[in-house]
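> Structure here, sequence nowhere to be found:
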């Protein structure tokens, strides 16, 4: 069998590329004889905006309610409990915001708790964002013994 004959058979789909024998399925029929299965292709919607966009006022209310559940005005700073409170408060705020079903947003919640001893603190968060779609907000709580900062980021996800 010459190379031109093999290439002609491959082009005419009379044999497979690997074995050079006619391609057959389990019933010893050529695959070309089997009926063609049509696949359904869906087109993109090209919808760029969220149907339920991130609402900052509802989110701030939810953050404030969760802060009031966890922290009272006379709460003292406890270093052993601070990490657990940070984790549980962050999870509670994030779950509460995700229950609002903001469409196409990833929610990130960061909680900082620190003891007040007359010092000053500057907390900075930097991230790249699209100013038209990505949102962030923060809420501070302070008493004589501690400070809490809750930062929520809602990042648009296409």
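Here it is on my side, so go on. Bear in mind the structure is a predicted one, so any value in this text is a computation, not a measurement. Residues are numbered from 1 along each chain as shown.

> switch to C-alpha atoms for all contacts and neighbour counts from now on
Will do.

> ranges for the helices of the chain?
Along the chain, the segments classed as helices by DSSP state H run 3-11, 56-70, 79-98.

> how far is the longest one from where the chain is centred?
Using C-alpha atoms, centre = their mean, to the nearest Å, the mean C-alpha position of helix 79-98 is found 19 Å from that of the whole chain.

> and what of stretch 69-84?
30 Å.

> residue contacts, the residue positioned nearest the centre of the chain?
By C-alpha atoms, centre = their mean, the chain has its centre lying nearest to residue 106, at 4.4 Å. Going by C-alpha atoms under 8 Å, 6 or more residues apart in numbering, residue 106 touches 153, 154, 155, 156, 157.

> Which of these fall in strands?
Using DSSP state E, 153, 154, 155, 156 are the members of those that sit in strands.

> between these, which has the most around it?
Among those, the one with the most neighbours (other C-alpha atoms under 10 Å) is residue 154, at 23 neighbours.

> ok, so what distance separates it from residue 55?
To residue 55, residue 154 is 10 Å away according to C-alpha to C-alpha, to the nearest Å.

> before we go on, here's another structure to hold up against the first:
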């Protein structure tokens, strides 16, 4: 029985031909990604935007989705994208945001932008992690 199902599954799987290329033709470009991040953040936030916890949760999800979709349109080949948007209240405290990855300095890149006004701080980052 198991051999029948495994044969059926193998026949349904897509196979791609090996390109024998070791690097991406369209490498992750932090400058272009940073422009997208700035556009999206500035479209959603301004100098008079107040901080509200429920609103911050929803708007950070919206911005994450919008940034991710726009960066995907750039079609960076062989890159996995990780998009993070944090919105926190400004209350005379420090903010530490960190992400850890296995990082290949030759291929992996990131772009980020930080926005702040009198009531909130927004930090948005996109990591392009090379995937062979």
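Everything's here; your move. Quick caveat: nothing in here was measured; it's all calculated off a predicted structure.

> how about JSON lines for the ones in strands among the contacts of residue 106 of structure 1, with distance to residue 71 of structure 1 added?
Shown next, in JSON lines, are those (distance: C-alpha to C-alpha, whole Å):
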{"residue": "153", "distance to residue 71 of structure 1": "22"}
{"residue": "154", "distance to residue 71 of structure 1": "24"}
{"residue": "155", "distance to residue 71 of structure 1": "27"}
{"residue": "156", "distance to residue 71 of structure 1": "30"}
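
> Looking at those residues, which one is closest to residue 10 of structure 1?
Taking C-alpha to C-alpha as the measure, residue 10 of structure 1 lies nearest residue 156 of these, at 49.1 Å.

> Under the alignment, what does the closest one map to in structure 2?
Residue mapping for residue 156 of structure 1 onto structure 2 gives residue 130, with TM-score structural alignment as the criterion.

> Which residue is the nearest non-sequential neighbour of its match?
Nearest residue to residue 130 of structure 2 in three dimensions, chain neighbours excluded: residue 79, at 4.5 Å (C-alpha to C-alpha, 6 or more residues apart in numbering).

> And for the residue mapped onto residue 84 of structure 2 from structure 1, the neighbour number?
Correspondence of residue 84 of structure 2 to structure 1, assessed by TM-score structural alignment: residue 110. When neighbours are defined as other C-alpha under 10 Å, residue 110 of structure 1 has 18 of them.

> Could you do residue 44 of structure 2 as well?
Residue 44 of structure 2 has 12 neighbours, counted by other C-alpha under 10 Å.

> how close does it get to residue 59 of structure 2?
According to C-alpha to C-alpha, residue 44 of structure 2 stands 8 Å off from residue 59 of structure 2.

> before we move on, what about residue 86 of structure 2?
Counting by C-alpha to C-alpha, the gap from residue 86 of structure 2 to residue 59 of structure 2 is 10 Å.

> do residue 40 of structure 2 as well
To residue 59 of structure 2, residue 40 of structure 2 is 11 Å away according to C-alpha to C-alpha.

> Residue 5 of structure 2 too?
45 Å.

> And the two? Which one has more around it.
Under the criterion of other C-alpha under 10 Å, the comparison of residue 5 of structure 2 against residue 59 puts residue 59 first, with 17 against 10.

> Just give me the match in structure 1 for that one.
So residue 59 of structure 2 corresponds to residue 85, using TM-score structural alignment.

> And its match, how far from residue 70 of structure 1?
8 Å.

> Can you give me the neighbour number for whatever residue of structure 1 lines up with residue 96 of structure 2?
Residue 96 of structure 2 maps onto residue 122 in structure 1, with residues paired by TM-score structural alignment. Close neighbours of residue 122 of structure 1, defined as other C-alpha under 10 Å, add up to 4.

> Residue 122 of structure 1 and residue 114 of structure 1, how far apart?
Using C-alpha to C-alpha, which is the criterion applied here, residue 122 of structure 1 is 12 Å from residue 114 of structure 1.

> do residue 143 of structure 1 as well
Distance from residue 143 of structure 1 to residue 114 of structure 1, by C-alpha to C-alpha: 11 Å.

> Check residue 124 of structure 1 too.
As defined by C-alpha to C-alpha, residue 124 of structure 1 lies at a distance of 15 Å from residue 114 of structure 1.
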